[in-house]
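Colleague: sequence first, predicted coordinates after that:
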Amino acid sequence: MSRKKAFLFIVLLGLVSLFADVTYEGARSIIGPFMKTLGASAAALGFAVGLGELTGYAFRLISGILSDKTRKYWLFTILGYAINLFAVPALAFAGNWQTALVLIIAERFGKALRTPARDVLLSFASEEVGMGKGFGIHEALDQIGAILGPLALTFALAFEKSYRFCFFILLIPALVAMVLLLTARITFPALQEMKKKKDSPVDRNLGKTYWFYLAIVSMVAFAFADFPIIAYHMKSFEVAKDFFVPATYSLAMAVDAVAALVFGHLFDKKGFVALAYAVLLSSFFPVLSFSNSFPLIFAGVILWGIGMGAQESIMRAVVAKIVPAEKRGFAYGMFFTVYGVFWFFGSWIMGTLYDINRFYLILFSFVIQFAAALLLLRMKRYEW
């Protein structure tokens, strides 16, 4: 694959993610207050979101192994996107929070099915343009959708449309994403046959570098409060009108997109230091995001967006750098599974801590993230 074709594929796959994110990130921006209207407590919300993420990450190990074994990367990608996307508009018909939980899990299951295979395809193309740049471009396009989705729902809520109406109209971008994905499949049918041209710069297997890195990433996942909990906090303290919640999430996604490009570029130049700086900055978001002041919450969400940008781009690029091509499906599957387990227990714990005293959540989140940033700085010795 030429550099030009590789770039084209990255952009096309990024457009798929753009419209997919309009769908499920739009839903994510209002799921917190929607669950509250269905009678869920903060602990129940933390459990629901965490269990959804656990499902979405845990199954990635299986789908990653199967995609490596069968080499059916496109099959897993297309089927996963279909489940992932069409579970969202079904939320319009959820009559209680338990039903909403089932659909949240279904949406995350679909993402689990397609993500390892999708990232392997993306890593093949990114070898031609730079891992940090390739994943950064994909994440930036992805986050444009994550901006547009919450913004669309912001206007819908501002015009006094219901949460159910918001979920239902997300069927439109879901259909567009599937059309673009099938276009990519037709245009690049044999992408999985690409071979690596360069040797892996650190390890040729899942050795100590991979496992040490995974341990640090797990700390970040364990202590990174998900946006629905922040949105729940905004709703509980009535710091702003309802339509400001998805608008704030849209801001976070905009920061995410910019951060992905900036830190992706720095990653290609500086390695692990770029990721360490991103985690260090984002570690301060809980101090601001769980305050009683909307301006402070607004500032905290900006730092939250920086953290998400790093997690969704650089953290994935590192795996492609330290693992050979033929093992990336398994490596991504293991990465996301462990990440998801820690995300689940962290979300549940932080939801419970919030119900007791939000100061405990703030302390828990900040200390662990800050420690993870310091450990990432130690990985400079493993630079390629």
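Modeller: Everything's here; your move. Numbers count the residues shown, from 1 in each chain.

Colleague: make it CA atoms for all contacts and neighbour counts henceforth
Modeller: OK.

Colleague: starting at the chain centroid, how far to stretch 297-315?
Modeller: In terms of C-alpha atoms, centre = their mean, to the nearest Å, the centre of stretch 297-315 is found 10 Å from the chain centre.

Colleague: do the same with stretch 75-94
Modeller: 16 Å.

Colleague: show me which residues of that stretch are buried.
Modeller: 75-78, 80-92, 94 (16 or more other C-alpha atoms under 10 Å).

Colleague: now swap in stretch 188-198 and tell me
Modeller: Residues 191-192 are the ones in stretch 188-198 that count as buried (16+ other C-alpha under 10 Å).

Colleague: give me the distance between it and the centre of its chain.
Modeller: On C-alpha atoms, centre = their mean, the centre of stretch 188-198 falls 25 Å from that of its chain.

Colleague: likewise stretch 247-266?
Modeller: The answer for stretch 247-266 is 12 Å, by C-alpha atoms, centre = their mean.

Colleague: comparison target, given below:
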Amino acid sequence: MKQFETSQDTPASLRSIPSGIWALGFVSLLMDVSSEMIHALLPIYLVTVMGASMVMVGIIEGVAEAAAAITKVFSGALSDWLGKRKLLAVIGYGLAALSKPVFPLAASVEWLVAARFVDRIGKGIRGAPRDALIADIAPAHARGASFGLRQSLDTVGAFVGPLLAIGLMWLSANQFVTVFWAAVVPGVLAVAVLLIAVREPARPADLRKVRAPLSLPELRRLGLPFWLVVCVATVFTLARFSEAFLILRAQDMGLSIVLAPLVLVVMNVVYSLAAYPAGALSDRVNRLTVLILGFLILIAADLALALPESLAGVALGVALWGLHLGLTQGLLATLVADTAPPELRGTAFGMFNLSGGLALLAASLLAGMLWDAFGPQMTFLAGAGFTALALVGLGLVRWRVPALGHSRKKS
């Protein structure tokens, strides 16, 4: 049976989390603010100002996200082959920052498509190496707290960005270009913080050199526990389709279009508040116990959204959705770090992110078809069903690999 990294140290407080983790968290926050200031307005800008069709908007988003998902696999594997994480993270964040000035300067839809594509490629390049770098920096006894903190700060950016965009649009009398230029600033700051404040730990001398990270022998080295985590996470992702359906459900229950962005604000506020405590808790108890709680909360969220009696019911469902994200997303990443060999962490996060990205695409397509054919109630009930299936799978994993999820050795 594979031995997981553990520690007998006392679980970390916020102050004892390494400064590199804090720095990576603020890098994520700043880049998310920059990206969301643009992305919150981009669909409207494309259609109303640039004259793009809704089909073009869909193509842009689909191609960009697919490119990001595929790039994650290769960037993670490359970081294992090079034995360097920070270099690829800097390239990824740098590309995203360089793409930002193109949005206010773009004279045609083609330039906006190119900028969006480069931005998502940058996201794909940085994702797996950054997560592997967090795993390399974080002490074993504080790994859950470290991933939770990074996730929490990242999510703060996800709701601060749209709020800043709304405020600047109001102050500038709906000048899209002014908001796009303002978004350049946090993007540049993110790269500066990464360059200055994040130090990559020295590669241990006895760590095995990886020559072909994506070869079948190396993928087998990731081990059964890792692949079981990926399988459970993939089934679980089929239950958590795009948050756009939360907005549609709120509008279906009478929420005005003007207030629609508040749905994501509520969700992300709860998400950001829950992510760090959930990670810290997972360093004290079995991680799978916290994960099971997150799965149960998603079932409750789906039921609240499937059977709401008013907008208050939808608000409850949205808040529970954010809570489940806080209890699961950082923990799944922590389990990847727990189970993957240190020299293959980049590859592991790349494979994990690819399977999750493809599952999210399939989940959103399925949710759309169920919504059109049977209505919103069936969409969320199906989500509850997939979550229940993932919960059964998680129980089987816990039975098959009893050591999985234990963050510390028992004295």
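Modeller: Cool, the structure landed. Quantities reported herein were computed from a predicted structural model and do not represent experimental measurements.

Colleague: in helices only, show me the buried residues of stretch 75-94 of structure 1.
Modeller: Among the buried residues of stretch 75-94 of structure 1, the ones falling in helices (DSSP state H) are 75-78, 80-86.

Colleague: redo the residues you listed as a markdown table? Include distance to Arg185 of structure 1.
Modeller: Putting these into a markdown table (distance: C-alpha to C-alpha, whole Å) gives the following:
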| residue | distance to Arg185 of structure 1 |
| --- | --- |
| Leu75 | 9 |
| Phe76 | 12 |
| Thr77 | 10 |
| Ile78 | 9 |
| Gly80 | 14 |
| Tyr81 | 13 |
| Ala82 | 14 |
| Ile83 | 17 |
| Asn84 | 18 |
| Leu85 | 18 |
| Phe86 | 19 |
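
Colleague: of these, just say which sits nearest to Ala190 of structure 1.
Modeller: Nearest to Ala190 of structure 1 among those, counting by C-alpha to C-alpha, is Leu75 at 12.0 Å.

Colleague: and that closest one, what pairs with it in structure 2?
Modeller: Taking TM-score structural alignment, Leu75 of structure 1 has Leu87 as its aligned residue in structure 2.

Colleague: which residues touch stretch 52-71 of structure 1?
Modeller: 73, 76, 101, 104-117, 192, 326-341, 343-344 (C-alpha atoms under 8 Å, 6 or more residues apart in numbering).

Colleague: switch to 6 Å and redo it
Modeller: Residues outside stretch 52-71 of structure 1 that contact it (C-alpha atoms under 6 Å, 6 or more residues apart in numbering) are 73, 104-105, 108-109, 112-113, 116, 329-330, 333-334, 336-337, 340-341, 344.

Colleague: which parts of that stretch are buried?
Modeller: 52-68, 71.

Colleague: Leu281 of structure 2 and Gly144 of structure 2, how far apart?
Modeller: To Gly144 of structure 2, Leu281 of structure 2 is 8 Å away according to C-alpha to C-alpha, to the nearest Å.

Colleague: same deal with Ala128 of structure 2?
Modeller: The spacing between Ala128 of structure 2 and Gly144 of structure 2, counted by C-alpha to C-alpha, is 17 Å.

Colleague: now swap in Leu164 of structure 2 and tell me
Modeller: Applying C-alpha to C-alpha, the value for Leu164 of structure 2 to Gly144 of structure 2 is 30 Å.

Colleague: and those two? which has more neighbours close in?
Modeller: A direct count of neighbours by other C-alpha atoms under 10 Å for Leu164 of structure 2 and Gly144 places Gly144 higher, at 34 against 18.
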